[in-house]
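K.L.:
Dropping the sequence and predicted coords here.
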Amino acid sequence: MTRLSCNAANCVSNVSGLCGARNINVAGASAHTSVSTECSTFEEKGLKSSLSNITNMNIPGQVKQLFNSQSIEMSPNIRCEAQSCKYNENMLCNASDIHVSGPGALSSSRTCCDTFVE
């Protein structure tokens, strides 16, 4: 599984800089740069978002992470629509480590996959 770090602190799935979602989607089918991608799984933190995203929580990964500060234990399944990214293999990301950027993001359109490489 791919490990994903994220600096979109306002995302409901962000747990201390790691992605606490079980499944995420990187959008940007026709992207040729990282800024043309976005994490379409992004939801702004709040009670309503927390409740609506509860089924996508990576609870086993979050529990493992609580007890291990030496390595990243949370590894979401990452679906990728960026057709020209070299890590896209049959619509799944095969990079071992991914970083999603979105400092200050309040919507998915303000996020991007920094790992994107054409």
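P.N.:
Yep, it's here. Numbering: from 1, shown residues only.
K.L.:
use CA for all of it now, contacts and neighbours both
P.N.:
Will do.
K.L.:
May I see the buried residues of the helix or strand Val63 falls within?
P.N.:
Secondary structure from DSSP states H and E places Val63 in helix 59-66. Neighbour-count burial for helix 59-66 flags 61-62, 65 (criterion: 16 or more other Cα atoms under 10 Å).
K.L.:
Quick one: the residues you listed as a markdown table, columns for distance to Lys48 too.
P.N.:
Shown next, in a markdown table, are the buried residues of helix 59-66 (distance: Cα to Cα, whole Å):
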| residue | distance to Lys48 |
| --- | --- |
| Gly61 | 22 |
| Gln62 | 20 |
| Gln65 | 25 |
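K.L.:
so which of those comes closest to Val15?
P.N.:
Closest to Val15 out of the buried residues of helix 59-66 is Gln62 (8.2 Å), distances taken as Cα to Cα.
K.L.:
And that closest one, how far from Asn88?
P.N.:
Per Cα to Cα, to the nearest Å, Gln62 is found 26 Å from Asn88.
K.L.:
Could you do Asn14 as well?
P.N.:
Going from Asn14 to Asn88 by Cα to Cα gives 23 Å.
K.L.:
take the one below as the second:
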Amino acid sequence: MPPLVLALIDSVFALALHHDRRVESAAVRAQVTGPETALPTPHGLAIRVSVTQPREGEPSEGEPSEESVGFHVDLDGGRLLAMELNLAELPLDRSGLARLIGELESWCYARIPMAQEAD
């Protein structure tokens, strides 16, 4: 596996761990599966980040809400397919990796706002 793919996987798990630690009520997880057998990236990897938060109100008022976003790593074509992040196709290089991680970071912050300190 190319070193950049390993760096990408490491970065995604670090991002999920960072966001999971900074909030009390939400859980942030990352999952890597593969090799894929079908399109869009046969022999590639699928990576998904999910945020699970309790519903507003009492904890017993239903199931927690979960949002997730995923992307594909095309190992044969040397590209990242991140349509769920509105990035379409990025090169599997440092610039593509940086752009993808930045978008994942923004996606997480949009779902888990910074905690407000009490006055």
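P.N.:
Structure's in. What do you need? Values in this document were obtained by computation on a predicted structure and should not be read as measured data.
K.L.:
List the TM-score for the superposed pair.
P.N.:
Overlay of the two chains. TM-score (TM-score structural alignment, normalised by the length of structure 1): 0.26; 61 aligned residues with a Cα RMSD of 5.3 Å.
K.L.:
one step back: what's downstream of the helix holding Val63 of structure 1, the next helix or strand?
P.N.:
strand 77-80.
K.L.:
what's that next one packed up against?
P.N.:
Packing partners of strand 77-80 of structure 1 (3 or more Cα pairs under 8 Å, 6 or more residues apart in numbering; DSSP states H and E): strand 23-27, strand 92-93.
K.L.:
Just tell me which of those strands ends up closest to Cys113 of structure 1.
P.N.:
Among those, the nearest to Cys113 of structure 1 by Cα to Cα is strand 23-27 (7.1 Å).
K.L.:
Who are the packing partners of the closest one?
P.N.:
strand 38-39, strand 77-80.
K.L.:
Including mean neighbour count, could these go into a markdown table?
P.N.:
Shown next, in a markdown table, are these (neighbours: other Cα atoms under 10 Å):
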| stretch | mean neighbour count |
| --- | --- |
| strand 38-39 | 26 |
| strand 77-80 | 22 |
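K.L.:
For Leu92 of structure 1, find the nearest of those.
P.N.:
strand 77-80 (4.5 Å).
K.L.:
need the strands for structure 2, in chain order.
P.N.:
All strands of structure 2, identified by DSSP state E, fall at 27-33, 45-53, 65-74, 79-82, 88-91.
K.L.:
do you know which of those strands lies nearest His18 of structure 2?
P.N.:
Across those, His18 of structure 2 has its closest neighbour in strand 27-33 (8.7 Å, Cα to Cα).
K.L.:
which outside residues touch that closest one?
P.N.:
For strand 27-33 of structure 2, contacts defined as Cα atoms under 8 Å, 6 or more residues apart in numbering pick out 9, 12-13, 16-17, 19-20, 45-53.
K.L.:
Between which two of those is the distance greatest?
P.N.:
Leu45 and Gln53 (26.4 Å).
K.L.:
List the buried residues in the biggest helix by length in structure 2.
P.N.:
Criterion DSSP state H: the longest helix present in structure 2 is helix 3-22. For helix 3-22 of structure 2, the neighbour count (16+ other Cα under 10 Å) marks 5, 8-9, 12-13, 15-16, 19-20 as buried.
K.L.:
from those, which is closest to Gly70 of structure 2?
P.N.:
Nearest to Gly70 of structure 2 among the buried residues of helix 3-22 of structure 2, with distances taken as Cα to Cα, is Val12, at 10.9 Å.
K.L.:
is it true that that closest one touches Ile101?
P.N.:
Yes - with contact defined as Cα atoms under 8 Å, Val12 of structure 2 counts as touching Ile101 (7.1 Å).
K.L.:
Need the buried residues of helix 3-22 of structure 2 in JSON lines (columns: distance to Ser65 of structure 2).
P.N.:
JSON lines is the format used below for those (distance: Cα to Cα, whole Å):
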{"residue": "Val5", "distance to Ser65 of structure 2": "30"}
{"residue": "Leu8", "distance to Ser65 of structure 2": "27"}
{"residue": "Ile9", "distance to Ser65 of structure 2": "25"}
{"residue": "Val12", "distance to Ser65 of structure 2": "21"}
{"residue": "Phe13", "distance to Ser65 of structure 2": "21"}
{"residue": "Leu15", "distance to Ser65 of structure 2": "20"}
{"residue": "Ala16", "distance to Ser65 of structure 2": "17"}
{"residue": "His19", "distance to Ser65 of structure 2": "16"}
{"residue": "Asp20", "distance to Ser65 of structure 2": "15"}
